[in-house]
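Engineer: can't give you the sequence, but here's the structure:
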């Protein structure tokens, strides 16, 4: 099961990182930084549909998306095109991302950034803070309600937003119980990587008023964005569609137009 593989590899990566810098030292470094102001979630809370534009070279389901991926150029094009936020994959084995790519992009853009990885340990949240992230991804399929509460409390202390990702009604219930303010529904099943764009539409009613609802994955056309907006999404996360586009500004403009 690919999600288990991703989580296990994340644990291995954390173990290696802790040998270089223990948790206590990293936590001290992270907590010494100015507390964030949750600007990631604020950027998504407007009246119009917001866009989280993703930088990624590969994925387990699609393989190499862009063999000549220019990460910095992509991120800067997103910012120029008016992206509300930027998501950057840092998972190195299946997505070919890295913390170094994230840091390089952070130096070049001002928009809020999500460190997108498979968070299985508090260490990764402190890492994200020191990298300049404005948000982290917490996946309900990897974290039970109590773990979500623990991780959300750390985010609150640091001023980081947390995009809490669910795939079914039970997971949304867990996210809500844990206190998530930013709930994402993944249209891609992380266990078999099948895509069902209607998943977010079906689950929209499960997210309570006051939360920001993000539809993640599966957007392959402006029509998809139109449908997700009609279903009540506050924001959409778009990766492959934009990464494959040579003119990212034009591609994002078409998606915005479809959103109305």
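Structural biologist: Looks like it arrived, so ask away. Predicted model, so just to flag it, every value in this text is computed and none were measured.
Engineer: contacts, neighbours, all on C-alpha from now
Structural biologist: Noted.
Engineer: Could I get the full set of strands for the stretch 1-150 of the chain?
Structural biologist: 50-55, 58-59, 63-64, 85-89, 113-116, 135-139 (DSSP state E, counting those that start in this stretch).
Engineer: so which of the ones you listed gets nearest residue 232?
Structural biologist: strand 50-55 (11.9 Å; C-alpha to C-alpha).
Engineer: who are the neighbours of that closest one, in terms of helices and strands?
Structural biologist: Applying 3 or more C-alpha pairs under 8 Å, 6 or more residues apart in numbering; DSSP states H and E, we find strand 50-55 packed against helix 71-81, strand 85-89, strand 235-238, helix 240-243.
Engineer: Could you dump the strands of the stretch 1-150 of the chain into JSON lines with mean neighbour count and distance to residue 242 added?
Structural biologist: Output for these, formatted as JSON lines (neighbours: other C-alpha atoms under 10 Å; distance: least, C-alpha to C-alpha, whole Å):
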{"stretch": "strand 50-55", "mean neighbour count": "26", "distance to residue 242": "7"}
{"stretch": "strand 58-59", "mean neighbour count": "20", "distance to residue 242": "13"}
{"stretch": "strand 63-64", "mean neighbour count": "14", "distance to residue 242": "14"}
{"stretch": "strand 85-89", "mean neighbour count": "26", "distance to residue 242": "12"}
{"stretch": "strand 113-116", "mean neighbour count": "26", "distance to residue 242": "17"}
{"stretch": "strand 135-139", "mean neighbour count": "25", "distance to residue 242": "20"}
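Engineer: okay, those in TSV with distance to residue 36 next?
Structural biologist: Below are those laid out as TSV (distance: least, C-alpha to C-alpha, whole Å):
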stretch	distance to residue 36
strand 50-55	19
strand 58-59	30
strand 63-64	34
strand 85-89	15
strand 113-116	12
strand 135-139	10
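Engineer: hold the first one in mind and look at this next one:
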């Protein structure tokens, strides 16, 4: 199973990083860092459609999306900032997505926008890493965590001033996310077990998520028509990766998905 491989690889890399940087070191870094702009959950609920634009070089399902020589993640961050997206998501998984915490740190130093650490969070150490690297939010995937871990990690994120997007793929996972106290649920249209995509997944699950919880749709969002469907379903935000990464003009693509509703001046 692909997800099992991703988790196992994540743990291997995390253990290697722990040997280099202790938890005490991370806590010292956090204590010394300046306050960074947080992700406003209330604003997520108020505005027409929040846009989280992703920076990633590759993925298990698509392979190499951007050639390494063309992967100028700091320029991509500047493009996203110019387009006035609401948050930038940075893949930090090293093997399958070819990301890193170093990329996240560089992006955080390039833009004032809040940053989501997109990774397979499996240990509190990774939450401290995210904060130390400059993230404003983390991803918690229900499928790879126990109920106790979800509750613990949400509490730690709050303690560190991080928002948390709790990712679910089916109704049982949505229920677990709600029970854990999630304020933001990301509905993944991609099945992480086989990487198939069902764009209608968000619309189906939206009705089972309480109105006071923000909903972000992830994966398979390619056109303005896709976004319009999600708006009609009462979705609060979108997380878009491949569509933006493949776009020669990222600001134009972002405007296109928004329906040219937003003033970019």
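Structural biologist: Here it is on my side, so go on. Computed from a predicted structure; not experimentally measured.
Engineer: Quick check: which of the strands of the stretch 1-150 of structure 1 is nearest to residue 257 of structure 1?
Structural biologist: strand 50-55 (11.9 Å).
Engineer: Identify the residue range in structure 2 corresponding to that closest one.
Structural biologist: Using TM-score structural alignment, strand 50-55 of structure 1 corresponds to residues 50-55 of structure 2.
Engineer: quick one, what contacts the residue in structure 2 that residue 234 of structure 1 lines up against?
Structural biologist: Counting by TM-score structural alignment, residue 234 of structure 1 lines up with residue 236 in structure 2. For residue 236 of structure 2, the contact set (C-alpha atoms under 8 Å, 6 or more residues apart in numbering) comprises 44-45, 47-50, 214-216.
Engineer: and what of residue 221 of structure 1?
Structural biologist: Per C-alpha under 8 Å, 6+ apart, neighbours of residue 221 of structure 1: 241, 255.
Engineer: buried sites along stretch 148-162 of structure 2?
Structural biologist: 149-151, 153-155, 157, 160-162 (16 or more other C-alpha atoms under 10 Å).
Engineer: nearest to residue 246 of structure 2, of the residues you listed?
Structural biologist: Using C-alpha to C-alpha, the buried residues of stretch 148-162 of structure 2 come closest to residue 246 of structure 2 at residue 162, 29.2 Å.
Engineer: What does that closest one correspond to in structure 1?
Structural biologist: In structure 1, residue 162 of structure 2 lands on residue 160 (TM-score structural alignment).
Engineer: What ranges does the stretch 151-260 of structure 1 have for its strands?
Structural biologist: Using DSSP E, counting those that start in this stretch, strands in the stretch 151-260 of structure 1 cover 161-166, 182-186, 212-216, 235-238.
Engineer: Compare those and give me the one nearest residue 127 of structure 1.
Structural biologist: Per C-alpha to C-alpha, nearest to residue 127 of structure 1 of the strands of the stretch 151-260 of structure 1: strand 161-166, 14.0 Å.
Engineer: That closest one vs structure 2, average offset?
Structural biologist: The superposed strand 161-166 of structure 1 is, by mean C-alpha distance after the TM-score superposition for structure 1, a mean 0.3 Å from where its aligned residues fall in structure 2.
Engineer: ok and that strand relative to strand 212-216, angle-wise?
Structural biologist: In terms of direction (axes from the mean of the first three to the mean of the last three C-alpha atoms, to 10 degrees), strand 161-166 of structure 1 departs from strand 212-216 by 60 degrees.
Engineer: Which residues does strand 161-166 of structure 1 contact?
Structural biologist: Residues contacting strand 161-166 of structure 1 (C-alpha under 8 Å, 6+ apart): 38-41, 134-141, 152, 155, 172, 175, 180-186.
Engineer: what angle sits between it and strand 182-186?
Structural biologist: Regarding strand 161-166 of structure 1 and strand 182-186, their directions subtend 40 degrees when assessed with the same axes, to 10 degrees.
Engineer: in strand 161-166 of structure 1, what counts as buried?
Structural biologist: 161-166.
Engineer: got it, and stretch 214-230 of structure 2?
Structural biologist: 214-221, 224, 227, 230.
Engineer: follow-up on the earlier one: among the strands of the stretch 1-150 of structure 1, which comes closest to residue 247 of structure 1?
Structural biologist: strand 50-55 (13.6 Å).
Engineer: against structure 2, where does stretch 175-185 of structure 1 fall?
Structural biologist: Going by TM-score structural alignment, stretch 175-185 of structure 1 lines up with residues 177-187 of structure 2.
Engineer: List the buried residues of the matching stretch.
Structural biologist: Neighbour-count burial for stretch 177-187 of structure 2 [16+ other C-alpha under 10 Å]: 177-178, 180, 182-187.
Engineer: Mind putting those into TSV with distance to residue 256 of structure 2?
Structural biologist: Below are those laid out as TSV (distance: C-alpha to C-alpha, whole Å):
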residue	distance to residue 256 of structure 2
177	32
178	33
180	36
182	30
183	28
184	25
185	25
186	22
187	22
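Engineer: you'd agree residue 185 of structure 2 is up against residue 211?
Structural biologist: No. The pair residue 185 of structure 2 / residue 211 is not scored as a contact, 11.3 Å apart, by C-alpha atoms under 8 Å.
Engineer: Could you list the buried residues of the longest helix seen in structure 1?
Structural biologist: If you go by DSSP state H, structure 1 has its longest helix at helix 2-20. Within helix 2-20 of structure 1, the residues scored as buried using 16+ other C-alpha under 10 Å are 3, 6-7, 9-11, 14.
Engineer: Tabulate those residues (TSV), appending distance to residue 81 of structure 1.
Structural biologist: Formatted as TSV, these follow (distance: C-alpha to C-alpha, whole Å):
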residue	distance to residue 81 of structure 1
3	32
6	32
7	33
9	34
10	32
11	36
14	35
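Engineer: of the buried residues of stretch 148-162 of structure 2, closest to residue 91 of structure 2?
Structural biologist: residue 162 (16.7 Å).
Engineer: tell me the contacts of the closest one?
Structural biologist: 38-39, 131, 135-138.
Engineer: again, 6 Å this time
Structural biologist: 136-137 (C-alpha atoms under 6 Å, 6 or more residues apart in numbering).
Engineer: one step back: can you give me the distance of the match of residue 162 of structure 2 to residue 253 of structure 1?
Structural biologist: 29 Å (C-alpha to C-alpha, to the nearest Å).
Engineer: what's the burial count for the counterpart of residue 202 of structure 1 in structure 2?
Structural biologist: Under the alignment (TM-score structural alignment), residue 202 of structure 1 maps onto residue 204 of structure 2. A count of nearby residues for residue 204 of structure 2, using other C-alpha atoms under 10 Å, gives 13.
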